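S.K.: Curious how this folds, go ahead:
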Amino acid sequence: MCDTPSPARRNRPVASGANPDTPHAGFTAAQPAGGGTTPQGGPRLSGWPRQLTWSDFTDIQNRPSGESEDATIAMAMRPGSLRFLEEGGQHRLGEVEFQMVLNEGGTWVVTSAKTAELLRHEQGHYDIVGLCYRDMVNEIRALRERSRNRLVRAIRRVMSAHDRRADSLTRDYDSEQQTNHGRNSARQQAWSRQIESCRRSGARMTVPD
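M.R.: Predicted coordinates for the structure are as follows:
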């Protein structure tokens, strides 16, 4: 995450309810709430994949001061209360929903600038973060630790790692060498193909060749 003002800073995951200008791509912290156990199941991701429409964005008449882009999107992760299972002396998470949502304060579009191409670019931001969240939940589902406290610490490390990865990828996506905020159609198509391939195959999202 860069600390200098840049349109790329806005197209990123943010903590639920956070100021979208705050240079932090964080997930809300996992806490050992809901100490009961569930008979089966484990962590799951909701809210992704889904198709965005312009109704997901707040319409504005003009770009905010200092802004050079016509649309931005910000995502938030809302983990539910953590529930634990103990199996053979090992602790893991039971059923808990990790919900991916849009942060309304950081998701807007200049009304006169709405195009199908711009919406596809913003969809790319959403899907890149969704792929990172998918991998995060899969990794958390596989965690096993000797105590609940150790498990919670491990969950936080996993969330932080995927948080940083999502931020790095979304910055790459918008960079001048890649899509240049969607203006480079050839690179935009390459990213769209890479996103779809990773979504279908389960592979980790990487910068396309």
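S.K.: going forward, measure contacts between C-alpha atoms and count neighbours the same way
M.R.: Fine.
S.K.: Which parts of this structure are strands?
M.R.: Counting by DSSP state E, the chain has strands at residues 12-13, 43-46, 58-60, 71-72, 74-79, 84-87, 90-93, 96-102, 108-110.
S.K.: okay, those strands in TSV with distance to Ser197 next?
M.R.: Formatted as TSV, the strands of the chain follow (distance: least, C-alpha to C-alpha, whole Å):
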stretch	distance to Ser197
strand 12-13	21
strand 43-46	19
strand 58-60	30
strand 71-72	24
strand 74-79	22
strand 84-87	33
strand 90-93	29
strand 96-102	21
strand 108-110	28
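S.K.: Go through those and pick out the most buried.
M.R.: strand 12-13 (a mean of 32; mean count of other C-alpha atoms under 10 Å).
S.K.: by contact count, what packs against that strand?
M.R.: strand 74-79, helix 116-142, helix 148-174 (3 or more C-alpha pairs under 8 Å, 6 or more residues apart in numbering; DSSP states H and E).
S.K.: and Asp135, which of the strands of the chain is closest to it?
M.R.: Asp135 sits nearest to strand 43-46 of all the strands of the chain, at 9.7 Å, using C-alpha to C-alpha.
S.K.: Distance to Arg12 for the helices and strands packed on strand 12-13 - can I get that in JSON lines?
M.R.: Listed next are the helices and strands packed on strand 12-13 as JSON lines, based on distance: least, C-alpha to C-alpha, whole Å:
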{"stretch": "strand 74-79", "distance to Arg12": "5"}
{"stretch": "helix 116-142", "distance to Arg12": "7"}
{"stretch": "helix 148-174", "distance to Arg12": "6"}
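S.K.: winner for burial among the ones you listed?
M.R.: Among those, strand 74-79 has the highest mean neighbour count (mean count of other C-alpha under 10 Å), at a mean of 23.
S.K.: For it, which helices and strands make contact with it?
M.R.: strand 12-13, strand 96-102.
S.K.: just checking, what packs against the last one?
M.R.: Counting contacts by 3+ C-alpha pairs under 8 Å, 6+ apart, strand 96-102 is packed against strand 43-46, strand 74-79, helix 116-142.
S.K.: And this one, please, so the two structures can be compared:
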Amino acid sequence: MQWDQDLDEPYIPVRDGVRLTPFHAGDTDALYAVRSDPAVLAASEIDASQYTLVKAREYLDRMIKSRARVIDLMRRGEQNDQSPFDVIRSYPSGELLGCIQLHLVEENNGTGSSDQSGVMESNRSRREYEVGFSVSSAARGTGLAQAALSALIEVMIVKVLKGAAVIADVKDDNMASRRTLEKCGLRMVKAFNPEDNPPPFENYRGSILLYRRDLAISSADVATPAPRSGQ
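M.R.: Purely as a prediction, here's the structure:
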């Protein structure tokens, strides 16, 4: 993770000319364009009839406000259990290429057991994080989703948040997202019967698939990177 001193924000490099960043105040139109795309709507739980530009603006405002605290903690070098990286962004143009989400879904206290490498885990919690992602129509087929998700997992979840596992829910007919998850090391661990689909997918007639990747983390991993270093 690095710190852009000109923009005064953290970022994660994805590949040349692309980084993961927080939301910006001017992202409303691009956010709406990505999330209202028919392909994205078909793969998500969003009700197309209810999703408007106004709702996109309201969502953006909420996210910027909630992420401000997370960014401030990072600026001070303090630990937290959230990620401020919600956008896949072109650099230096600033164009929003897609969205990526990460949130804590479960946390258990460490038991002092060792992982497969024999590294003791008693000093960290067993945190599980759920991820989701979508990219603009122009960015599809470029490997961007895989590169962005891999960067989020390896940098934010493993090194910063020290997560124990990453999970994702996906519709059974969403083959593109399933391939992306598999290329990032996640494997399907459960297929829900349509009548038992978890919220917010209760009305989906197919099966919701649960993907998971358990993470082996060394005790040498650094929990909090030094901000503003430019490195």
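S.K.: TM value for the aligned chains?
M.R.: TM-score of the superposed chains, computed with TM-score structural alignment, normalised by the length of structure 1, equals 0.25; 95 aligned residues with a C-alpha RMSD of 5.9 Å.
S.K.: closest one to Arg193 of structure 1 among the helices and strands packed on strand 96-102 of structure 1?
M.R.: Between Arg193 of structure 1 and those, the shortest gap by C-alpha to C-alpha is with helix 116-142, which sits at 10.2 Å.
S.K.: quick one: the closest one to strand 96-102, angle?
M.R.: 160 degrees (axes from the mean of the first three to the mean of the last three C-alpha atoms, to 10 degrees).
S.K.: Ile128 of structure 1: which of the strands of structure 1 is closest?
M.R.: strand 12-13 (9.4 Å).
S.K.: if we can go back for a sec, who wins for proximity to Leu118 of structure 1 among the strands of structure 1?
M.R.: Of all the strands of structure 1, it is strand 71-72 that lies closest to Leu118 of structure 1, at 7.7 Å by C-alpha to C-alpha.
S.K.: That closest one - contacts with which helices or strands?
M.R.: Helices and strands touching strand 71-72 of structure 1, by 3+ C-alpha pairs under 8 Å, 6+ apart, are strand 108-110, helix 116-142.
S.K.: could you dump the helices and strands packed on strand 74-79 of structure 1 to TSV with distance to Tyr133 of structure 1?
M.R.: Below are those laid out as TSV (distance: least, C-alpha to C-alpha, whole Å):
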stretch	distance to Tyr133 of structure 1
strand 12-13	10
strand 96-102	8
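S.K.: Among those strands, which comes closest to Arg193 of structure 1?
M.R.: strand 12-13 (20.0 Å).
S.K.: Mind checking what helix or strand follows the biggest strand by length in structure 2 in sequence?
M.R.: Assignment by DSSP E gives strand 96-108 as the longest strand of structure 2. Downstream of strand 96-108 of structure 2, the next assigned helix or strand under DSSP states H and E is strand 126-135.
S.K.: Put together JSON lines for the helices and strands packed on strand 96-102 of structure 1, with distance to Ser168 of structure 1 on each row.
M.R.: Putting these into JSON lines (distance: least, C-alpha to C-alpha, whole Å) gives the following:
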{"stretch": "strand 43-46", "distance to Ser168 of structure 1": "21"}
{"stretch": "strand 74-79", "distance to Ser168 of structure 1": "14"}
{"stretch": "helix 116-142", "distance to Ser168 of structure 1": "10"}
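S.K.: looking at the strands of structure 1, which is closest to Val152 of structure 1?
M.R.: strand 90-93 (9.3 Å).
S.K.: which other helices and strands contact the closest one?
M.R.: Right, strand 90-93 of structure 1 is packed against strand 84-87, helix 116-142, helix 148-174 by 3+ C-alpha pairs under 8 Å, 6+ apart.
S.K.: mind giving me TSV with those and columns for distance to Trp108 of structure 1?
M.R.: Shown next, in TSV, are those (distance: least, C-alpha to C-alpha, whole Å):
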stretch	distance to Trp108 of structure 1
strand 84-87	38
helix 116-142	10
helix 148-174	17
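S.K.: Nearest to Gln194 of structure 1 among these would be which one?
M.R.: Nearest to Gln194 of structure 1, of these and by C-alpha to C-alpha, is helix 116-142 at 9.8 Å.
S.K.: So which of the helices and strands packed on strand 96-102 of structure 1 is nearest Thr58 of structure 1?
M.R.: strand 74-79 (11.8 Å).
S.K.: rewinding a little: minimum distance to Gln189 of structure 1: which of the strands of structure 1 has it?
M.R.: Ranked by C-alpha to C-alpha, the member of these that lies closest to Gln189 of structure 1 is strand 71-72, at 18.8 Å.
S.K.: List the contacts of the residue nearest to Val109 of structure 1 when sequence neighbours are not counted.
M.R.: The spatially closest residue to Val109 of structure 1, leaving aside those adjacent along the chain, is Ala71, at 4.1 Å (C-alpha to C-alpha, 6 or more residues apart in numbering). Ala71 of structure 1 makes contact with 107-110, 118, 122, according to C-alpha atoms under 8 Å, 6 or more residues apart in numbering.
S.K.: Burial check on the nearest residue to Ala165 of structure 2 once chain neighbours are set aside, number of neighbours?
M.R.: In space, and not counting its chain neighbours, Ala165 of structure 2 is closest to Asp214: 4.3 Å by C-alpha to C-alpha, 6+ apart. The tally of other residues near Asp214 of structure 2 (other C-alpha atoms under 10 Å) stands at 14.
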